[in-house]
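K.L.:
Pasted the sequence and its predicted model underneath.
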Amino acid sequence: MGKILVTGATGNVGRHVATRLAKAGLEVRALARDSERAQLPVETVRGDLTSPETLEPALDGVESVFLLWPGPSTEGAAGTITAIAKHARRVVYLSADVEDLADDREPAYFHQEVERLIRHSGAGWTFLRPGGFAANTLMWADQIGQGVVRWPFGQAARSLIHEKDIAAVAVHVLTSAGHNGAKYVLTGPEQLTQAEQVRVIGEVLGREVRWEELPVDEAREQLLAAWGDPSFVDLALQGWEAFVTRPERVTDTVERLLGRPALTFRRWAEDRAADFS
């Protein structure tokens, strides 16, 4: 098996992908904007996905690429994917559940454009389409420490997935045959409302944490201060609101591919408990 390039290798998913591949004894190279600070157990090369001209050293000798696009802008994507296709025979792209989000419930539209570019690049491809990331609940860490989470749409139900499961599926796809042209929708094994997610985190931490519904207008002000982009904020709020009446779907894809059930949200909270302290 040829060399595998892992992009987004300093993030929640990419770090697990690079580490798993290295432990399997495979030839791995990681791409990072700051290769000296990445602190990864594999060869790390400096490069920026949004600047295709910086990628040649990282792509040299590469057969497969695990691609995580640093959205939401697709600036530079066409040139980058063209460069990747000149070297690599296959691309495993960490996308989003774009078909389920066709009504723009969430700001995942850039994934659709990146997928289109990959499909027309000439390289073989597999799309991993996870739903909500369990790690996104870390945004509540400070509030959980205070014993109450004030946030909108407490009854929004999601099937959050552990980043370790996404990475395990990515490694399986990168290292086995039969996945070309596949679009795998990945979720956790259960639906939990946001209020239930907070309760589970509190139970794992051994403390009582309650949910308090935050008016949408107040939430929008907070998100605008944090994110700055009004359209991005509004799409996110619309997404959470939609999950109240149309919960995020649950799939068995992780179990079918890995031969074991997807990890629960409680397991994720146990693995990440230190991040809430």
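P.N.:
Cool, got the structure. Residues are numbered from 1 along each chain as shown.

K.L.:
can we go C-alpha only for contacts and neighbour counts from here?
P.N.:
Fine.

K.L.:
And the lengthiest helix in the chain, what does it pack against?
P.N.:
The helix spanning the most residues in the chain, taking DSSP state H as the definition, is helix 230-245. Here helix 230-245 touches strand 157-158, helix 216-227, going by 3 or more CA pairs under 8 Å, 6 or more residues apart in numbering; DSSP states H and E.

K.L.:
Count the neighbours of residue 36 for me.
P.N.:
Counted with other CA atoms under 10 Å, the neighbours of residue 36 add up to 11.

K.L.:
second one coming, line it up with the first:
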Amino acid sequence: MTVLVTGATGTVGRHVVDALLAAGAPVRALTRNPATANLPEGVEVIAGDLAVPGTLEAAFDGVEAVHLINFAGDDYQPLTEGDKIVELAVRAGVRRVTVLGGRADGPLEAALAATDLEWTLLNPVEFMSNTSKWWADTVRQGETIKEPFGGRLSAMIHEADIAAVSATVLIEGGHGGQTYTLTGPKAITTTEKARILSEAIGAPVSFTELTEEQARAKWASEGMGQEIIEFLVGALGNTPEIGYTVVDTVERVTGRPARPFAQWAKENAASFR
């Protein structure tokens, strides 16, 4: 059963490719830039852009399962023609679909719900990999992490666990019509995260908690727009309950516990040194 992986070079998609290969499934990887994809040997790499459904017909030809993302491009814009992507999947004879949610449901999800496809929506909470995005440069330079809300709880998830759930669903089936929230095994605070990271890299990771106004000023000085600043203050200061409530979806679907942040930190320690 050939599986098409969209967003195949992304944070989660790359792990989906690995998980499918480990399970022995033939993989076709969709990317906008095949020349720079750097995917494992044996993966069929094909060019296409989810934002332009007219580029996708060859990608769907002959596949039985598809891992989709509901956004496109480097700026993570929502898909506006998700219905056309679903039409292609139906015409190609696709049986199963997973959708990695990166924003609110849109035309893609609505179109899937109107079909007989075995679709499953995957809604992870905060990615552990965001730690690299926000902290790696600062830690490498030996500087102090400065953020508000040091006591904020997050049930962060390892990106490989998201991928493992997707691969299991696509290969084994039996999850049609389900929407799964995905979390790690434990909710931890921002200060705990700094301590765990410090232990993993074998070097101090200092953390200073900012007030909301200090955080706004810091982010503005770094060139961040006002709209994004206010979004961050709201998201970090008022994390919804779903963001820090641990659920056992990963273990129920894959048969093994979700990976803790300490494991992620050890695996990615080199990024912080």
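P.N.:
Sure thing, it's come through. Just so we're clear, the structure is a prediction, and the values are computed from it rather than from any experiment.

K.L.:
before we move on, back to that, what about the longest helix of the first structure, distance to the chain center?
P.N.:
Here helix 230-245 of the first structure is found 18 Å from its chain centre; the criterion is CA atoms, centre = their mean, to the nearest Å.

K.L.:
Okay, angle between that helix and helix 216-227 too, please.
P.N.:
Orientation of helix 230-245 of the first structure against helix 216-227 (axes from the mean of the first three to the mean of the last three CA atoms, to 10 degrees) gives an angle of 130 degrees.

K.L.:
can you pull the buried residues of helix 230-245 of the first structure?
P.N.:
Under the neighbour-count criterion of 16 or more other CA atoms under 10 Å, helix 230-245 of the first structure has 232, 233, 234, 235, 236, 237, 239, 240, 241, 242, 243, 244 buried.

K.L.:
Give me the mean deviation of it from the second structure.
P.N.:
By mean CA distance after the TM-score superposition for the first structure, the fitted helix 230-245 of the first structure averages 3.2 Å away from its aligned residues in the second structure.

K.L.:
Tell me the first helix or strand C-terminal of that helix.
P.N.:
Scanning forward in sequence from helix 230-245 of the first structure by DSSP states H and E, the next helix or strand is helix 253-258.

K.L.:
Going by residue numbers, what spans are helices in the first structure?
P.N.:
12-23, 56-59, 77-87, 109-119, 141-146, 163-175, 194-205, 216-227, 230-245, 253-258, 265-271.

K.L.:
now those as TSV including distance to residue 46 of the first structure?
P.N.:
Converted to TSV, the helices of the first structure look like this (distance: least, CA to CA, whole Å):
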stretch	distance to residue 46 of the first structure
helix 12-23	15
helix 56-59	7
helix 77-87	15
helix 109-119	22
helix 141-146	32
helix 163-175	22
helix 194-205	37
helix 216-227	27
helix 230-245	29
helix 253-258	32
helix 265-271	30
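
K.L.:
Out of those, which is closest to residue 35 of the first structure?
P.N.:
The closest of the helices of the first structure to residue 35 of the first structure is helix 56-59. By CA to CA, the value is 11.2 Å.

K.L.:
what's next to that closest one, contact-wise?
P.N.:
Contact with helix 56-59 of the first structure is made by 5, 29, 30, 31, 45, 46, 47, 83, 84, 87, 88, as judged by CA atoms under 8 Å, 6 or more residues apart in numbering.

K.L.:
what's the answer for stretch 80-99 of the second structure, then?
P.N.:
Contacts for stretch 80-99 of the second structure (CA under 8 Å, 6+ apart): 50-51, 53, 56-57, 60-70, 106-112, 117-122, 166, 169-170, 173, 176.

K.L.:
which of those are buried?
P.N.:
Among those, those classed as buried by 16+ other CA under 10 Å are 50-51, 53, 56, 60-61, 63-70, 106-109, 111-112, 117-122, 166, 169-170, 173, 176.

K.L.:
on that earlier part again, among the contacts of helix 56-59 of the first structure, name the ones in strands.
P.N.:
Cross-referencing those against strands under DSSP state E gives 5, 29, 30, 31, 45, 46.

K.L.:
Could you double-check that the fourth one sits in contact with residue 40?
P.N.:
Meaning residue 31 of the first structure. No - with contact defined as CA atoms under 8 Å, residue 31 of the first structure does not reach residue 40; the gap is 10.2 Å.

K.L.:
From the neighbour counts alone, determine which of the two ranks first.
P.N.:
Applying other CA under 10 Å to residue 31 of the first structure and residue 40 shows that residue 31 carries more neighbours, namely 26 against 17.

K.L.:
which residues does the more buried one contact?
P.N.:
Residue 31 of the first structure is in contact with 5, 6, 7, 8, 9, 44, 45, 46, 47, 48, 58, counting by CA under 8 Å, 6+ apart.
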